[in-house]
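K.L.:
fold the following, please.
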Amino acid sequence: MIRRHELTDQEWELLAPLIPRAATGRPRVSDRQVINGMVYKIRTGISWRDLPERYGPWQTVYTRFRRYALDRVFTQALQQIQACADAVGDIDWLVQIDSTIVRAHQHAAATAEKGANRPDEPDDHALGRSRGGLTTKIHLACDGKGRPLAVLVTPGQRHDSICARPLLERIRVPRAGRGRPRCRPDQVIADKAYGSRGFRAYLRKRGIGHTIPEKTDQQRHRHNRGSRGGRPPAFDRQLYRQRNIVERCFNRLKGFRGIATRYEKTATSYEAAVTLASFLLWARSV
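P.N.:
As a prediction, this is how the structure comes out:
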């Protein structure tokens, strides 16, 4: 019997081939049982110690989740399901990018000494201080159907324009056959926070069309320079109306209570939780 907040048979069939299995050793708790515990945890936002007994020892679920996070297992699973969708032309490459602020719970702030024995972990643990206290920011690129293509986790005060380039460079959809992964969208839609000249130049260099409104101060500066100010950047107002798709994607991600509030101490674990939630959004759309 499938309980609430657990993987359906279809979701497990998509994820099962991508879960690493131990070749030797004593029999371990069922992979599906443990993954269900992870999904239950990020769905409800409870602490690891409070996981129901039906998922096995909480230490087992946490240890395996942490191992998968460090090995980027969920990132590979997300890319694999994207590759299957791209092979049948199911990805809309009209990509939207945006970010959202997530409040960090006090349990997330109880991190170890900065940078201590964590080569894969940023020194700040992607925790920043803003008006609301300790926060984390999720940067998201989604396709035209509102499904996540790439995620990036940073401190809450980090500006969107700084993270736009590394976010787009995280889009890597493997080809079904031979060839490099697809990394380049057809078009990028973003709000004014991404309207810097440097980011526009980066998109033009990669041959990516973009629909980004011009900031008021940029308009004023261009007008003040007269003929030397150049032409205004192209802007399709009708196309820009589709930017609400990324907002709806954030809304679905924040349906996971463990995503809407950050409880994980490390950035690696929190990003893995966001990636697992992104995989589930894809699994329910294919």
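K.L.:
C-alpha only now, for contacts and for neighbours.
P.N.:
Fine.
K.L.:
please enumerate the strands of the protein.
P.N.:
In the chain, the segments counted as strands under DSSP state E are 94-104, 128-130, 133-142, 148-155, 187-189, 209-211, 261-262.
K.L.:
so for Gln80, which of those strands sits nearest?
P.N.:
strand 148-155 (11.3 Å; Cα to Cα).
K.L.:
output the strands of the chain as CSV; include the columns distance to Asn36.
P.N.:
Below are those laid out as CSV (distance: least, Cα to Cα, whole Å):
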stretch, distance to Asn36
strand 94-104, 24
strand 128-130, 31
strand 133-142, 24
strand 148-155, 21
strand 187-189, 35
strand 209-211, 40
strand 261-262, 20
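K.L.:
Glu247: which of these is closest?
P.N.:
strand 94-104 (8.0 Å).
K.L.:
out of the strands of the chain, flag the one nearest Asn244.
P.N.:
strand 94-104 (8.9 Å).
K.L.:
can you list contacts of the closest one?
P.N.:
The contact list for strand 94-104 (Cα atoms under 8 Å, 6 or more residues apart in numbering) reads 127, 132-144, 156, 160, 164, 185-191, 243, 245-247, 250, 259-263.
K.L.:
report the distance from it to the chain centre.
P.N.:
Put simply, strand 94-104 sits 8 Å off its chain's centre (Cα atoms, centre = their mean, to the nearest Å).
K.L.:
measure how buried Met38 is and give me the count.
P.N.:
When counting by other Cα atoms under 10 Å, one arrives at 23 neighbours for Met38.
K.L.:
so how far is Gln80 from it?
P.N.:
20 Å (Cα to Cα, to the nearest Å).
K.L.:
rewinding a little: quick one: closest of the strands of the chain to Val61.
P.N.:
When those are ranked by proximity to Val61 (Cα to Cα), strand 261-262 comes first, at 18.4 Å.
K.L.:
what does that closest one rub up against?
P.N.:
45, 102-105, 108, 136, 270.
K.L.:
run the last query once more with 10 Å
P.N.:
Applying Cα atoms under 10 Å, 6 or more residues apart in numbering, the external contacts of strand 261-262 come out as 42, 45, 101-109, 127, 134-136, 254, 270, 273.
K.L.:
I have a second one here; can you model it like the first so I can compare?
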Amino acid sequence: MSDLFLLTPSQLARIRPYFPLAHGIPRVDNRRVVSGIIYVLKHGLQWKDVPKEYGPHKTLYNRFIRWSELGVFNRIFEPLAGKAGQPDRLMIDATHLKAHRTAASLLKKGLFSRCIGRTKGGLNSKLHAVTDGRGRPLLFLLTAGQVSDYKGARHLLERLPKAKELLADRGYDADWFRNGLKEKGISPCIPPGKKRRDPAHYDELLYKQRHRIENMFGRIKNWRRIATRYDRCAHTFFSAIPIAATCCYWID
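P.N.:
Got it, this is the predicted structure:
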């Protein structure tokens, strides 16, 4: 198993406190199973193709689905991201994630949204994210691909941590968003839209730091089951995102 990914004991120790309690029969080795889940998500494998060293693929699949439904992976990500302390700077942006035909085959009618929409690029989902000044992810939101950046920002605005400033591209240039940031004591650094009659001033030198959130998206998309969505259910697909963010930024 030396050629395969395996969580180190220190990495496992950081995430173990957020695992749900086992009832009845003792749970299969957490280190091996969680490492196998990470391996599948990162390499974009089908569950049946997981290396035998990780154990039965049904065990990995069942653990991933069950913990996804319980929101375990998001409960791991949020506290670890919160331990970084209050950020001085925030960044917000969104990116599209391609939906495979298998993900789009679920019936549209249902209790929960699939978070899949149609744009000029085809069927996709949109991932909205907020990072700190170093490009480390703090908040995520998954919506259908056609949802505007404005709507994603409206949902994330209430969850923003305290900070001095927020960087965003001109897609977020809206009076309500600027005013909402100022009410929270956050100074917006957003280029004005081309149709604005009275362009707002922004710090062009500071704005150049916004590439860090783009780098974060690129790093997250290196995980193949995120770059291309195969999972039908939104909560199952979304669970892969905090797992990737935790591995890339919060347990290294």
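K.L.:
drop the TM-score for these two in here.
P.N.:
Between these two chains, after superposing, the TM-score reads 0.92 (TM-score structural alignment, normalised by the length of the second structure); 252 aligned residues with a Cα RMSD of 1.9 Å.
K.L.:
before we move on, the earlier item: looking at the strands of the first structure, which is closest to Phe279 of the first structure?
P.N.:
strand 148-155 (8.2 Å).
K.L.:
and Arg66 of the second structure, how many neighbours does it have?
P.N.:
Neighbours around Arg66 of the second structure, by other Cα under 10 Å: 12.
K.L.:
that one contacts Thr236, correct?
P.N.:
Yes: if you go by Cα atoms under 10 Å, Arg66 of the second structure and Thr236 touch, sitting 9.3 Å apart.
K.L.:
now for the residue mapped onto Cys189 of the second structure from the first structure, how many residues are close by?
P.N.:
In the first structure, Cys189 of the second structure lines up with Thr211, judged by TM-score structural alignment. By the criterion of other Cα under 10 Å, Thr211 of the first structure has 23 neighbours.
K.L.:
show me what contacts the residue nearest to Thr211 of the first structure when sequence neighbours are not counted?
P.N.:
The shortest distance from Thr211 of the first structure to any non-neighbouring residue, by Cα to Cα, 6 or more residues apart in numbering, is to Ile189 (4.9 Å). Ile189 of the first structure sits next to 94-98, 141, 144, 209-213, 236, 239-243, 246 when contact means Cα under 10 Å, 6+ apart.
K.L.:
closest one to Pro17 of the first structure among the strands of the first structure?
P.N.:
strand 148-155 (20.5 Å).
K.L.:
mean per-residue distance, that closest one versus the second structure.
P.N.:
Mean deviation of strand 148-155 of the first structure from its aligned counterpart in the second structure after superposition (mean Cα distance after the TM-score superposition for the first structure): 0.7 Å.
K.L.:
okay, and that strand goes to which residues in the second structure?
P.N.:
Alignment of strand 148-155 of the first structure against the second structure: residues 137-144, by TM-score structural alignment.
K.L.:
neighbours around the aligned partner of Thr44 of the first structure in the second structure, how many?
P.N.:
Alignment note: Thr44 of the first structure maps to His43 in the second structure; criterion TM-score structural alignment. His43 of the second structure: 14 surrounding residues under other Cα under 10 Å.
K.L.:
His43 of the second structure against Trp223, yeah?
P.N.:
Yes: if you go by Cα under 10 Å, His43 of the second structure and Trp223 touch, sitting 6.3 Å apart.
K.L.:
what about the residue in the first structure that Asp203 of the second structure lines up against, distance to Glu214 of the first structure?
P.N.:
In the first structure, the residue equivalent to Asp203 of the second structure is Asp236, according to TM-score structural alignment. Separation of Asp236 of the first structure from Glu214 of the first structure (Cα to Cα): 12 Å.
K.L.:
out of these two, which sits in the more crowded spot?
P.N.:
Glu214 (19 against 13).
K.L.:
any idea how far Arg222 of the first structure is from the more buried one?
P.N.:
For Glu214 of the first structure, the distance to Arg222 of the first structure - Cα to Cα - is 11 Å.
K.L.:
need the overlap of contacts for those two.
P.N.:
Residues touching both Glu214 of the first structure and Arg222 (Cα under 10 Å, 6+ apart): Pro232.
K.L.:
now check the second structure for the residue matching the residue nearest to Thr211 of the first structure.
P.N.:
Match for Ile189 of the first structure (TM-score structural alignment): Leu167.
K.L.:
burial measure for Thr266 of the first structure, as a count.
P.N.:
Thr266 of the first structure: 23 neighbours (other Cα under 10 Å).
K.L.:
so what's it closest to, chain neighbours aside?
P.N.:
His125 (5.5 Å).
K.L.:
that neighbour and Ala267 touch, don't they?
P.N.:
Yes: applying Cα under 10 Å as the test, His125 of the first structure and Ala267 come out as touching, 5.0 Å apart.
K.L.:
next, show the common contact partners of those two.
P.N.:
Common neighbours of His125 of the first structure and Ala267 (Cα under 10 Å, 6+ apart) are 108, 136, 153-155.
K.L.:
top of those residues by number of neighbours, please.
P.N.:
Thr136 (27 neighbours).
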